[in-house]
Every structure is written in structure tokens, then in C-alpha cells.
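**Q** Compute the structure for the input listed below.
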Amino acid sequence: FKVRDVESININIDFEGLNYFKARRNALGPSSLQGEEPYKKVTIDWREDQLRGKMKLKGLGPDHRDHPTKWSFAISLKGDDSFLGMNRFSIHHPKTRDYQGECLYSKILIDNGDLAARCEFIEVSINGESIGVMTATERVSKNLLEMQGRKEGNIFRPSYEDMWKDLGRAAQFKRSIKNPAASKSFQLHTEAHALNRLLTPLEVYGSGKLSESDELTKQYSVAIGLWEGMLSGHLRPSDIFDIESTARIIAATFAVGNFHSLQTHNIKLYFNPLTYKFEILPTDAVFGRSPSPRYLPPNGLGYIWGILVSDRELYRELLEQINLLVQRHAAEGSPFGADFSIIESQYLDVLRPEFPFIVPHNTETFGRRFDTHLKALTSNTFFLDYAPLDHTTVFAAHPDFDLGNPVFASFYNTPEGIVIRVINRYSFPMKVDGYELEYFDSTEVLRKSFEMSDIEVPATMHGIGESGSRVAGEVSISVPTVSGIERLKLLLSSEDNSRSYSANVSAYPAPVKTHVLSPSDLGEILETHQFFKLNTTSKVLTIPSGKWRITTFIKPPPGYGLIVEAGAELLFDANAGFLLRGPIRVLGSPQNSVTFSGYGGAKWRGISLINSNYWSHGQRSSLKNTVISGTRNAAYGPWEITGGVTFYKSDVDIISSTISGTEAEDALNIVHSDFTLVDAMISDTRSDAFDGDFSVGRIVNSTFARVGGDAIDFSGSEIDVEDSKFFTVADKAVSVGEQSSLTGRQLRIVDVGTGIVSKDGSQTRVDGVTFGKTQHYEVMAYSKKPQYGPAMLFVDNALADQKIRSIAQKKSTLRLNGETTPTQKLNVDALYDGYMAK
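**A** Have a look, this model is predicted:
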């Protein structure tokens, strides 16, 4: 982009709201912002639109408000309104995040396929008065996930509501300590505990919406159980984190030379509902300029590093990713590619008219950073050099200091009763004296108190356990089951009884000891299904020709592939299926196909491949002359996805094969993968036949028939469709959405609800299509999700048994046989509440 292309917005706010912000900013002075600030209504003029929303002050430190006009604000837009595809974003002075550094870091991560807050530089005015260039950064939302190719899922953060209050109280108390050594010791001690976010519970964004979704509620409990299981030492980080993404983000962050974005209180954690693993979402990024990285902190903020890098598998991948960056730097002059300096110069073109003294980053610093630290990284001593300091001074020396909330307490239910978990925040033991309970008993709220003795919550010291677990003073207390709990409060005291405390106890999922998708034991697979052949050298399970019954849901270890030989007939029990983290090769032939179906007509749990590209180092899967019938969606325990046959980050070729009779939401779901579908048929589906998300692929000479939803439906994908047929489709034959690109040639579409739809920023071009018996419109272009923008659809050489009906929403473009369809207002919500409803 160039300077003239920078977006401009004008924020309209009433007199009362603006005066509130001014008074609040002046009252804060150099103090940090603590707690939630109130929103004020605003409208935003952008391009030809006026966006509705609300705005509040943001930013903890005074650097967010020390400029006369460039204060930091959080903005949330109303309804479907969005700005540059963002419905929640913040604006702040570019200097608060190293000017161009924040946007460079964001672009690096997103280009790698990892999660990051999108970042733009924009011109901002408030009530018509310019405040100059500001950084606009996306805030956490469902929209952030969707725009970056992720399924809707929970996003968490370690709670830090108390952190800044604790640090503020400690700083104020420290000023009353006259002895410099004691003052310094107190400061380090309180900082270490206040900043140790691994002692705190995870918070989920949008917690109020959990009750609206059974799936999100289920995933919430699983995610926290896994997180707590890791912190308790039952699970490894590689069990619960996406290894490749986590390592790639750490490697990129090391290369840019500043770990501020990955401090524990700055990270967000997305729980991917397909993989049931966390992906890191870094925030508050800064670029480093010296060879030694900054913000590898000597206090509680660094504890997440001790845990992650203690995992051998994750650390091995980290070294692989760093080596890739080193090689790219040697070949292209930057670990982030030859165009790094070009991109940075474009950002500087925007910033320098207002900030003329900003200098670009010296790409030679990347090389010096690698040279300085690569040896320590290879020997796994780099992070050890930044181990948290050991502080042993205890608060008993400062009896007047207000500890705030000294413990985090939670409870969960078991068949035997209630378990209360108590985690000590400080480095001296506490005593549990009892608890108070309020509960609803059919007609009234009852209150009871219970005394306890001889229960001690051990001190929490510092560091990381040998297994990579959190080091915490923790105790679990079992109490009788009570239904209808309204409030539970724990009563505590210091060891010498000089102080008494109370802590509210909240419901919180229990730690788990195994991942729900942990691999099946190979010995058990072979014992239960003795027809399998195992080659441990090549990590392949083989099913020979013959008729075989599959009775369990089989999950081989990551990296193990599956070969099914020609002539195999597999019959699955109702809850049986395959979950593979390696490639599948089905070797059917025209004379000797391979079949997958339900035993006794059962609807079975299908075939799912997850992250095969990573575990198999890019080996493609292939299904040849394969017949798959009678699936329902894949599920195992709480894990449940929409596809009967699913490929996630698992490239595949499906040739001369059929999928039929599924009850799943998607008969075939391909996500973040490269695929070919040749001479294939998908038929007799309850809902969609083929749903492709964020993928690249070709469909050739294939047929989609008797489909209960959409025949082919794409989001964020690049697709080529040729010589293919669509018969008896209840909804859309071809649906192209979420900034997809589709090219079609020689299509036949007969007896469908709607023919071809291009929507939400997509570009669709079809040359040669025959329509017949279309119920509604043959071609449509519109925007269902305004954040993606208008759509384009160009259809040439189209024929039909009647007049071809077309409709184009305002701002979208539709050209049919060389003629442009006039645009009109279109109530898209009514469409999807009506005949396009599912």
C-alpha cells in the first residue's frame, strides 16, 4: 500500500462522552488503568458508511495516555458492522508498540498461518479533528478466528484481573519501607508472585455466550481440564499444544528479538475444536533492535517458558523452526523473506510524514542474533539463562501489607463428593479453618458453616518442576456433595493465626490425566483386530484383502499411516471409526474396490485425518476406487466434528471413489489441505456433500446427487471445478464464500434449489454451464458476512431450459453472458431464515 491508500475514520462522540474520557485521562495521570472502564456510544464515519459502536479507554500503562491527543481506545462495533473486517479493535499511538514493529510481527505470524491480532495504520479524527496516524489492532472475537481460517472455538487467557491491583498496592507499600535492601527485596518478591499467572484460573472470552452453545460449553471444560492437567504434571505441553504452530511462533518471536508478546499475561489461547489442542495467540507485540532478545523475564511472567521448553518434542520442533529461519536469512537476507524490507518501507511511508525520525530495522541484526544465541539454543541452555530469580523473603516481615486474595480456590464434583482445590499465591503456608456454604434447598436458601483443622496449604515458591509442571502450594479437600450451591466461601488464616482471610470458591473443571484423543495402544489394536499388519520401521498399519469387522474407534500414534489393500471390505460398529495422524492409502482398483460401511447397517464414525502433513512430513493420502457409505459425524468422547470423512491439514487425492448415505453435517470436509477429486461421486447426503475450508484443490469429472444441503461449499479456498454434474440438490449446487476464488468449466446443474452463489468477498468465474429445473435463482452474488466485503460472479456461455434468473446485492458484481445484472437491496438474513435455512 501507499500513503494515499491509508484508511481514514472519523469517530463521532457526544459532548458528555468526550468530556468523560478527558476527565478520566487527566485524573489517572501517571497511574495505571485498573479494572473495567465504561464504554461510551460512538458512530464512525468510514468510506461511505457510518458504523455503530461503543468505545472506552484502554491500556494499563501511562504511555497509553501521555500524548495530548493520541490516547488508546478499545472499540466494539454493533451487529454486523465491521471495519477492515474487524468488529472489535483498538487504536493507540504507534510508539506504544514500537511504531512499525507491531504490524510487522502480526504480518509475519499471519503469513506463516499462525494466529495473530491483525494490525493496520489508519488516520483517525475525533469529531472532525484529526489526531493523526494511529495503530489499529484487532481484539479477540469470533471474527478474528474466522478471518484467519479457524473454526469457532473458545479463546482463553490466564486471569490477571488481580495482577495490576496487587502490583499497585505493593508499589505503594514499598514506598513506606525505609531500608533500601528490604524495599528491593519486597519489590522483587511481590512482583514474582503477582506476575505468576500460572497460579491463576483460565478465563474464557465471551463467557456469557457459553450457555448458548453445548459444543462450546463442552470444549470449555475439556480445555481447562487439559490445561490444569499440564500444570499438574499429568500431561506434557506437546499433549495439549499444537506442536508446529507453538514452535513456529516461539521461533519467530526469538528472531524478532522481543518476547513481550509471549509473556504469560499477554498470550491468549485458542482451543481448536478439530484438534482439541491449544494454539497461542500472542498480543502486544514489539520488535527488538539488539542481538539479545528482550523480555525473557526473571519473574513469574517467564514461567510459561519453563514449561513449554521443558517438552522435548516441542523443543525439537522449535530448533527445526529456528534452523529454517537461519537458512532463509542466509538465502534471502532476512529470516522472514526477501520482501521484509519492502513491507517495512511501506509501513514507514505511512508513519514518517508524522514521525520522520523512525528508522528501519537492520536486517543484519537477525544474523547477529542467530550467531549470538544459536549455540545456547542448540544445547538447550538459552532459556535456562533466563530462569526466574529465587526470592525467599516472606511477608511475615511486613505484617501491615494487604495481601489481597492470598489463594485461588475452586471446586468440582466427583461421584464421591465435592473437591475443593486451593492454590497458594504466596511463599508461606496458610491454614484452612473451614468453609461457609449457601445452597438452595427446594424452597429456600440455607446457610451453613463447617470447621476444619490440620489442613495446610503449602507455600508456593518459584521455578518449574522437573516434569515441566507448575510449582505451587496446593491442596485438595474433599467435602460432602451438596446440590444447588449458590455460594461457597473458604476460611483461612496465617500459620501463626495473626491474620484471617476468606476466598470465594468458584466451580472450575478438574485437571485430567490423559488427553481424550491420546493414541490407541498398538498392541491393543493388533489384539482386538488381528487382521492388521504392523511395520514399526515404516510406521504403517496395513489391512489386507478380505472381509473385516472394526469394533472400536482406532487412533494410531501420530506419524503412523494406514494402507488398505485392494479387495478389503471393512464393516464398522456404530461407534467405530478411524482417527489418523498420518496418511491413509486405499489401494482399490476398478476390478477390486475397497469398501467402508456400517456393520449390520449401523451408521459409523467415519474416517478423520488430523495434521497428517506435519506428522508424515508432507506425504499425501489417496483414496482410489473406494466406496464409503453410511457414515455419521466423527466423535469420540467429548470430541465431535462435523464431517463423516475429514482431512485437516492432510493433503489428499480422491480418485474414482464414492461417498454416500451419510448422516453427517458434511459428507466430506477438507480443511487447510491440498486436494484433488477426480471421477468421484458424493450422493444421498442428509446435509452438505462437500465442505471445503481454507483449502486449494481441483474437482474433475465428479458428480453430486441427491444432496440435502449444498453440493459443494467453500470458504477461504482456491478451487477449480471442471466437467462436473450436480443433480437434485436441496440448497446450492455451488456455494463460494469467505473470500474464496473458484473457476468452473463445463458444469451441469439440474433440479437444485439455487445454482451458483458467490458471496462474502469471493470471486467466481464459470465458463460453460447448463441449468435445468432450478427452484429459485440460477446465479446470485451477495454478502452474508459484511466483514468480507462484496462478491463477484462472472458466468459465460450459460444455458437453461428457461430464462436464467440472476440477483446481485448492492456493491456486489454479477455478469451473466456478458451482461451486468443491476444491483438491488437484498435481505440476506431473510434468505437464510427462509429457503436457504438448514
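**Q** Could you use CA atoms for every contact and neighbour count after this?
**A** Will do.
**Q** Would you state the helices of the stretch 1-150 of the chain in chain order?
**A** Counting by DSSP state H, counting those that start in this stretch, one finds helices in the stretch 1-150 of the chain at the ranges 15-28, 101-111, 142-147.
**Q** which parts of the shortest one are buried?
**A** This means helix 142-147. Of the residues in helix 142-147, 142-145, 147 count as buried by neighbour count, 16 or more other CA atoms under 10 Å.
**Q** Show me where the stretch 151-300 of the chain has its strands.
**A** Assigned by DSSP state E, counting those that start in this stretch, the stretch 151-300 of the chain shows strands spanning 155-158, 202-204, 268-272, 277-281.
**Q** my bad, should have said the stretch 1-150 of the chain
**A** Ranges of strands in the stretch 1-150 of the chain, per DSSP E, counting those that start in this stretch, are 8-13, 40-46, 49-57, 73-77, 88-92, 119-126, 129-138.
**Q** Kindly reformat those strands as a markdown table containing distance to Asp433 and mean neighbour count.
**A** As requested, these are exported to a markdown table (distance: least, CA to CA, whole Å; neighbours: other CA atoms under 10 Å):
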| stretch | distance to Asp433 | mean neighbour count |
| --- | --- | --- |
| strand 8-13 | 53 | 19 |
| strand 40-46 | 45 | 18 |
| strand 49-57 | 42 | 19 |
| strand 73-77 | 43 | 22 |
| strand 88-92 | 45 | 23 |
| strand 119-126 | 51 | 20 |
| strand 129-138 | 46 | 21 |
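**Q** Now the second one, please; I'll put the structures next to each other:
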Amino acid sequence: MKYQVKITVTLLIIATIALISSCFRNYKHSKERNIYSSLETLSKDKKHFVADSNSKYIFKGGNFQSGIQKRSGNFSVITTPKNAFSLSIGLPRIKQDSYVEASVWRKGEFGHLVAVTSGPTAYISTSDAVEIDNNGWSKLSLQFYMPPVKDFQELKVYVWNSGKDTVFFDDISINVIDKKIFPAFREDALHIEMDTSEYLKLMDVRKRAFNAGILQTTDDDWIKGMVFADGGLMKSSLRLKGDWLDHLHGNKWSFRVKLKKGNSWNNMRVFSVQNPMARLGVNEWFFHKFLITEGLLTTRYGFIPTTINGDNLGLYAWEEHFTKQLVESQGRREGPIVRFQEDALWDTRVFDKNGKRNNLKTPNFETSIIKPFSGSKIIADSILFKQFLIAQNLMYQYKHRLMPASKIFNIEMLAKYFASADVFLTRHSTKMHNQRFYYNPVLCKLEPIAYDCYSDIERYIKSTNPIYGYLHYDAIGSLDDEYLMARELFNDTLFTPLYINYLKKYSSEKFLDSLFDHYKNQIYFYDSLISIEFPEQYFFQYEILENATNIRNELPAFKKQFVTMKKENRHWKNTSKTIINYDTILKDFMAPNLITCYRQKDYGDSSYYKIYNFYPDDIIVLGLGTGDKRIKEVIVPVPIVKGFADGKSGTVMFSAENANLNYLFFSIKDHNEIMTTEIMLWPEPTAEQTPLQQMLTAYPFPDTNIIEKVENDKVWIKPGNVTMSNTVIIPMGYRVYFHEGTTLNMINKAGFISYSPININGTKQKPVTITSTDFSANGFTVLQANGMSQIKNTSFNNLNTLNYRGWTLTGAVNFYESDVTIINTTFYRNQCEDALNIIRSNFTLENSVFDYIQSDAFDSDFSEGKVLETKFTNIGNDAIDFSGSQIVIKDVEINNANDKGISGGENSTLLVENTTIKAAGIGLASKDLSIIEVNNCIITDCNYGIVLLQKKPEYGPSTLILNNTLLRNSKTRSLIELGSIVIENSDTIRGTQKNCAELFY
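**A** Prediction:
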């Protein structure tokens, strides 16, 4: 590894130091034992060096004191291949939970600093220099922790010459710190409190983790606690988090925090707090910031001082968990977040009786269940559950390499994910057990969620393969399946060019210089802040720039290889290992995570269950239970499931009469212990095509029944009266044209889906009509079209929405990531939730009409646009509903909206001018941190004139600004929740009402 390089812009460092020094008080350690020797003083027998700090401590090797080389004073110690070991010291009673810091200066190559303990840490060695002085002396340093497995442990420290030449050592130091005192910051802190009994429960979990060598949590490990932040006290559930034990060192533990209903912090309901160095300090924060600017999903991330039960524990990193707030805060609709369960993998890393990783070979890849986060919520919601089943099959296709990347993923996001991991040295996040995916319910595809990025950067800095997708050989029985999953992505000729483009973009000097410059002040601040507690912290700018250079150098050869293989229609075979020598004798505790059980089907009150046994021994099914403590239903006859052998699992299917059975009870054959494993309350994944994949197979392009011709990149829809009885899908790369006067009648649940922009240019004399005479049309949908769509003089009548085997949208007309201009267009008598739904797009809606709308007329999320000179009449729900959007509304008329005339929610900004709202349930509603400015408008004859409230706890109060606006004849003029404000003609009205959302939702 390169020596630690910090950014050295003098003025910024001076400014940062001044700022940091005002943020904390003092930082020291308590009960330190400092042992230091300059190697100047020898014992009486001349065989030992006497410590300068305390003469009772002595180091071996005094008879090799040398004046040939010295860093300080007059002497050092000389080592040779024949006398390779020196400066040995034994410390017999080191308390558990102590921190040890050892260092020595070296002159010469191949010299090591070594520490040996009697606990699980066992043997630690380093030869990497952390500092080099002007005379060529290199400083070696070790920092490690004495785990709480014994009250006291023995420690031995020494130096070792592992080479063939002479090496000198000087100035050895050992500091033993019983307990750290952390810096006390003046910034607002996060305070976590818990009862003593709950704290002791965490202590037991922690002790269990240190005995096992890793932290493996269960549902029983959650405790009750309180969180105090931003002036509010919030009930919460807490547990320890993190896989490796660095999350549990000393008293600075990492926590997962779930806030109780109605509470949020930093717009999050569930989050983690952890040691900043678990993710290498400021580097993780920087990368998450970069990802968000690139539109890639990631967890929100930051730093905050933290106390536990009143004890200051210094600076923590906070990180969002995988909930709907993650995707909604980044401009996506709620959808399942899924992962491969990794419990069986971690079982192979549990300590054996000798305190070593057991490293047993188990079929943990085969048994890696596809699980959703917030599983109970998803199972209870019929829409989310259908979405999860689709997501599960997509994950199965990815896992077993059954479909190309472009059929499974949003490949634009996937290309960014892998390219950024290459450039920024974050491939750790792409490992199978770290991968998290969001199912995008609009696209019917998966998107990656990047997290856990900086954990083992060393191996990637030293990598000789800076471009992950640049494959150099066929993997024929040489790689495990988990690696082949990612390799297979690069066989997709749609995905790989995008990956190459983003490699080029992210690795360019200009791009990186601009990126670093944009965040430099914040990087300096956090780098210096974290360094107070963790001096080893530094920012990897040098390493990233050097790696980017390597990528730029290798990119031409990679591109050439791709072009050649595409031209020759060659693919990497990526054949997995056919025979794997799995261990046939495993520990009993491994069985629960090698048994999978799915609830396949329900028939009335009965359910069918399917078990897969990946454990090598047969198991006996004892019964099922609602919890993991007691069997509720015994299965007769008793199923016996054969053990895993020859690469195949034993399988059994059976039925049970009771509902709500969540746990399988079993025993290993010829063993007495009763074990349990969680039942997956859904059918097993299959290779079945997703709804979109089925459509692409069933309805190939071009469909000559409605397509007149395809000329280069232009697609023409047939003119005249056209009946469309099956779905039409137009791929990307075209522009779709409708002739003036065309009537397209979609019947028999036909849908229109285009991945290319559309031009519908009707005239007033010859408008275009998109209709459904049997009211069954599966919507008119434009997805990720690269270009502006234009719709003029068009009528959308009687349309339903896309609803095909679990792929369900909300709009009769939908635009997703597809900019559009709509002029002189009518939306009439839709048969679904929204007449027009626009998501993540720029739009203009002008001089149009919405009439006799079943529910919402115009619903838009995460968009920017204008609504001009448009009329809304006879609306079943909301006339205009925006979330997370920035909108201008001018010269609009709304008459008879059963719910809201205009609604802005989830941090929207609306400007409303010269608009009339009449006979609405609520004239104007501002929700969840939204700001609405209203100028020269009339709101009349509504149940509520204006309403301001907080609907979702992760948001906050709202603002409404009224200028020269008339509110009249409303049953209730205004309803303003506590915290929200209305500024009416410069007068401020502060809300006093509580829990207003309960009146409407």
C-alpha cells in the first residue's frame, strides 16, 4: 500500500484545524501503561534493554546493541538472518477490552513488528511502514484489541528480520490502554439510553459473539431503549449490529436502531450507528455522496457524536437501513428491497474449539435464500407481495445466470454500480453477500443499492485487474458460482457498452478533479474530525487517482476485446464447478441455516410446505409452530428428509392444517436436540419469466397489425381506425409517430408500451384518439425514453392501467424517466387510479382537459414541470397531486374534486398562480415539508380551504404562502397542524392542531 497521503492545501488545513478545535474539548486515554525504550540503557548482565519509561520492563537483545545505525541517541539493535529475533518482551496480565498500540523504527528491508497473545487475536504482524523520516528510518505500527473472552491475557511483542540482510531497529514503544476516553464534541449528539437489564442482555450477546468469532443476531436480541436527538425523546428498539467483532470493541459498540411508530430522525425510521472506521472513515461518506449525485441508490450516511447511557463514546457514523424511506428519498416509488441471505456463509466463519475459523465447506451458495427486508409488511400487503415474488424470480435468474443482465436489471444503474466500484476501489460492495437490490415496480426490473463499500480496500489497491469486467479467461470449473453471477453480466452486449462508458467517465482526470474539488471542504472537515479519534484515518484521493490512471491505460484493450467478441458472436462460457468437495461432517449448529422451507400453496385453511435439506445428514420433521418455542402442529406421517449428497439436496413436500405457522421444528437423525428454522411464507423462486419478460417473448417487435412501417429509427403507427387486441412493445432507439386523425382502439386488455419517445401530432380538425371500447386497455406507457415526447390534440378515453401478472402501474397514461410535452389533450373517463402519471421526468401540460376521472386526475412524483391553462372537472379524488416535485401551476381551473384540488407532498415546491379551485374536499393541501406559494387565486365552496399537515413521520411540517388569494364559502377555512405555518399577505399564522393526518388517512 502507498504511504498514507493526506491532502495538503495549507490554507484549508489551517481553516479546518481552527474549526475542528472549536468542536471538541480534550481527548485522552485512561489507565495507560506506557513502555518505551530508546535502546540506550542495558541491564547489568548486558543481555537486555531497560525501558526508559519504567525500569521494571526489559527487552531481550541487549547483547546485539549496535552503534552502526541509530535513529535517536547512540544505539539501536542489529538483527541478521542468524539472529533474526530481538526486542522480545512479555506482558502476562493484559485486561480484557484493553487496546494495545505497539511501534518500532526500522532501518532496512524485511523487518517485522510482531505481537502474540493468548486469546483469539493470536498472531499479528506488520512490515508496512506508516511513516518514513528524513534519514530513511521506517515506522512500523500495530494496533489491536484484547477481546473479552478471558479476564486477563498474555501478550508478547518482538521484532523479526525475515530477510537475508541486516536490519536495525530502534525506539520501541508499547502502550496498553485499559479504557478509552473519547473526545467530547460541542455539536449536538445522539443519545441512546437503556435500562440496566437491557444493557446486560446486550453484554450477553456481545460475549456470545466474541466466543463465536462473529456476531450472529436473532430476533430475541432486540431490546427496548430510548433515543434523544434534536430535542425529542423517541422510543426505540435496539440491537447490536455488524458481522465482524470490530463493531464491538471496548465500549464503542455498533447498533441497529428502530424508532417506534410516529418517530423519525434525519428523515429515517430505521438506521445504524457504528464506529466510523468500520467503513474507513470519511471515504464511505464521500462515496455515498457521489453515488447519490449519480442517481444510484445508496444508504444515506453521516457522522454524529454519540452517548450511550450518558457515557460519551466519541464520533459515530450513522447509516440508513433498507426501508421504503431509502428509495423514496432518492426519487423512487416504494418497492421491495431484496438480498441473498448469508447466514450459512457466516456459519463457516464461526470459531472452532481452538479459536480458529472452522472454514468448513458447505453449500451456502445453494442455500442462500432470497429474502425481502421488512418481510412482515410485504407479506401483509398484497401489492408488495406480488412485487416481491417477481423480484425473487429476478434474483433467481441472476443467481443461476438464466437471463442476460438487460432482462433482469436496470442496466444503466447496474453499469454505474460496477464502474464506480472499479474506479473508487469499492468492489467489496459488489460481493454476493453484500449485494442489495431494489425492485423497481414501474420498470419490472432490479436496481442495485450500493453499501458497505470501504471495508477491505487493501486488496483492491494491489489488484492487477483494475477493470472487473475485463475477463481474461473462460471460467471452466474454476470459480465458485457466486463469482460467476457477476462475470455473466459482461456477456450482455447491451450492458457492457454502458459499463465501458461509465468507466471512461468516472476515471477521467477532469471528472475526478471536479468531484474532489466539489466536496473538498467537507472532506477536509470530516477527515480532520475523525482523525482526532482515529489518527490512522485518511482520504484515499491518491489511491483513487492512481487506480483511475490504471483503468484509463487498460480501457482501450478492454474495448477492443468487447468489440471483437461481439463481432464474432463469442461469449464467456463461465461453467461452474461440477464437483465440489463439501465437508460431510458438519457442526450441529449449522443445520438450521442449511434447511430451507417454503410455504408453497394455500388451500382453504391448509397449506403445502416444501423442505430442502442442504445438511449432509438426514433430518426428521417434528412439526410446525407459530413461534420458535413450541410445536403447534405435528406432521403425520413424520417426514424424513434425505441429507445433501452428490450436489443434490433432499426434498420433501407435505401439508399442514393450521394457518400462521412460521417455524419448522426438526432434529438431525440419531440426534436428540430439537432445532428450528424459519419458514419462508412464500413459494420458492423459479426460473419463470417475469411479466415484462413474458410480454417481450409473446409480443415481438415490430407488430405489423398496428405498425405501418419502420424506417431507420422511425416507427409509424398505422393511420385511420386501428384495433389493437394484444400488447405492443416498442424497444429503445426509435421515435414513434402517429398520423393525424388516427384512432387506436385497445381491446382485450391490450397495452401500449414504448421505450422510445413518441410523437402524437393531431390537429384540431383531425385529433388523435387513444381509446378502449371495452374499457380494458392496459394503459399507454412510455418508459425511459431517450428524448422528448410530444402529444398534441389527442384524446385518451376509457383507458385502464397496465396490470399484468403482478406488474401494475397506476396511470391510464404513464411517463417514467421520459420527458414529455402535452398540449390540447383530453383525458376522459379513465378506469384506474390516475388518468395521467408522470414520474422522474420533466414535463409541460398545457391547455388540456381532465373530465370524469375515476380517482386522481394528474399524479406526478419526483418531477419538474408546468401545468398551464388546464381544466379539471368531476374528479373522483385529487385533481393535481405532486410528491417530491418542483412545479409551476398557472391559469388552471378545478371544479368538483372529491378530495384535494391541489396537493403538494414529500418536500415538493409548488408555485400556483391565477388558479381557481371550486367545490373540492380540500382546496389546497401542503404536506410533509412541502412549500406552496399561491398568488392571485380563488378557493371557493370547499369543505376545507387549506390544510397543512405531516402525513409521514420521516418528513416534517409544511409551509403555505398566500398572496392576494381569496378563500371563501369553505366549511373550514383552514386546518394548520402544529409546526406548519401559513404566511397570508405577510401575516404569519402558526399551526396549533395536532395529528391532523388522522382526520384524512
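**Q** Please work out how many residues are found near Ser657 of structure 1.
**A** By the criterion of other CA atoms under 10 Å, Ser657 of structure 1 has 23 neighbours.
**Q** what's the counterpart of it in structure 2?
**A** Taking TM-score structural alignment, the alignment pairs Ser657 of structure 1 with Thr825 from structure 2.
**Q** That match contacts Gln790, correct?
**A** No. Counting by CA atoms under 8 Å, Thr825 of structure 2 does not reach Gln790; the two are 10.9 Å apart.
**Q** so can I have CSV of the helices of the stretch 1-150 of structure 1 showing distance to Ile240 of structure 1?
**A** CSV is the format used below for those (distance: least, CA to CA, whole Å):
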stretch, distance to Ile240 of structure 1
helix 15-28, 41
helix 101-111, 21
helix 142-147, 19
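**Q** Which stretch among the ones you listed is buried most, on average?
**A** Ranked by mean neighbour count, the helices of the stretch 1-150 of structure 1 are led by helix 101-111 with a mean of 21 (mean count of other CA atoms under 10 Å).
**Q** Which part of structure 2 matches it?
**A** By TM-score structural alignment, helix 101-111 of structure 1 lines up with residues 283-293 in structure 2.
**Q** Now that stretch on structure 1. Mean distance?
**A** In the superposition against structure 1, stretch 283-293 of structure 2 averages 1.7 Å from its aligned positions (mean CA distance after the TM-score superposition for structure 1).
**Q** Give me the residues contacting that stretch.
**A** With contact meaning CA atoms under 8 Å, 6 or more residues apart in numbering, stretch 283-293 of structure 2 is reached by 297-302, 330, 424, 451-454, 515, 519, 523, 539-540.
**Q** before we move on, what about stretch 867-878 of structure 2?
**A** 844-858, 879, 887-903.
**Q** now it, how far from the chain's geometric center?
**A** Offset of stretch 867-878 of structure 2 from its chain centre (CA atoms, centre = their mean, to the nearest Å): 38 Å.
**Q** Residue range in structure 1 corresponding to that stretch, please.
**A** Residue span in structure 1 matched to stretch 867-878 of structure 2, by TM-score structural alignment: 699-710.
**Q** Any idea how far apart the tips of that stretch sit?
**A** Using CA to CA, to the nearest Å, the end-to-end distance of stretch 699-710 of structure 1 comes out at 15 Å.
**Q** Spell out which helix or strand contains the counterpart of Pro360 of structure 1 in structure 2, please.
**A** Applying TM-score structural alignment, one finds that Pro360 of structure 1 aligns to Phe539 in structure 2. Assigned by DSSP states H and E, Phe539 of structure 2 falls within no helix or strand.
**Q** Surely Phe539 of structure 2 and Asp527 touch.
**A** Yes. Counting by CA under 8 Å, Asp527 is a contact partner of Phe539 of structure 2 at 6.9 Å.
**Q** and for these two, which residues touch both?
**A** By CA under 8 Å, 6+ apart, Phe539 of structure 2 and Asp527 have these common neighbours: Val282.
**Q** what sits against the counterpart of Ala223 of structure 1 in structure 2?
**A** In structure 2, Ala223 of structure 1 lines up with Ala391, judged by TM-score structural alignment. Taking CA under 8 Å, 6+ apart as the criterion, Ala391 of structure 2 is in contact with 336, 338, 439, 445-446.
**Q** Return the member of those nearest to Met590 of structure 2.
**A** Closest approach to Met590 of structure 2 among those (CA to CA): Val338, at 23.3 Å.
**Q** what residue of structure 1 takes the place of the closest one?
**A** Match for Val338 of structure 2 (TM-score structural alignment): Phe156.
**Q** The residue nearest to its match when sequence neighbours are not counted: how many residues sit nearby?
**A** Nearest residue to Phe156 of structure 1, sequence neighbours excluded (CA to CA, 6 or more residues apart in numbering): Val204, at 4.3 Å. Using other CA under 10 Å, Val204 of structure 1 has 19 neighbouring residues.
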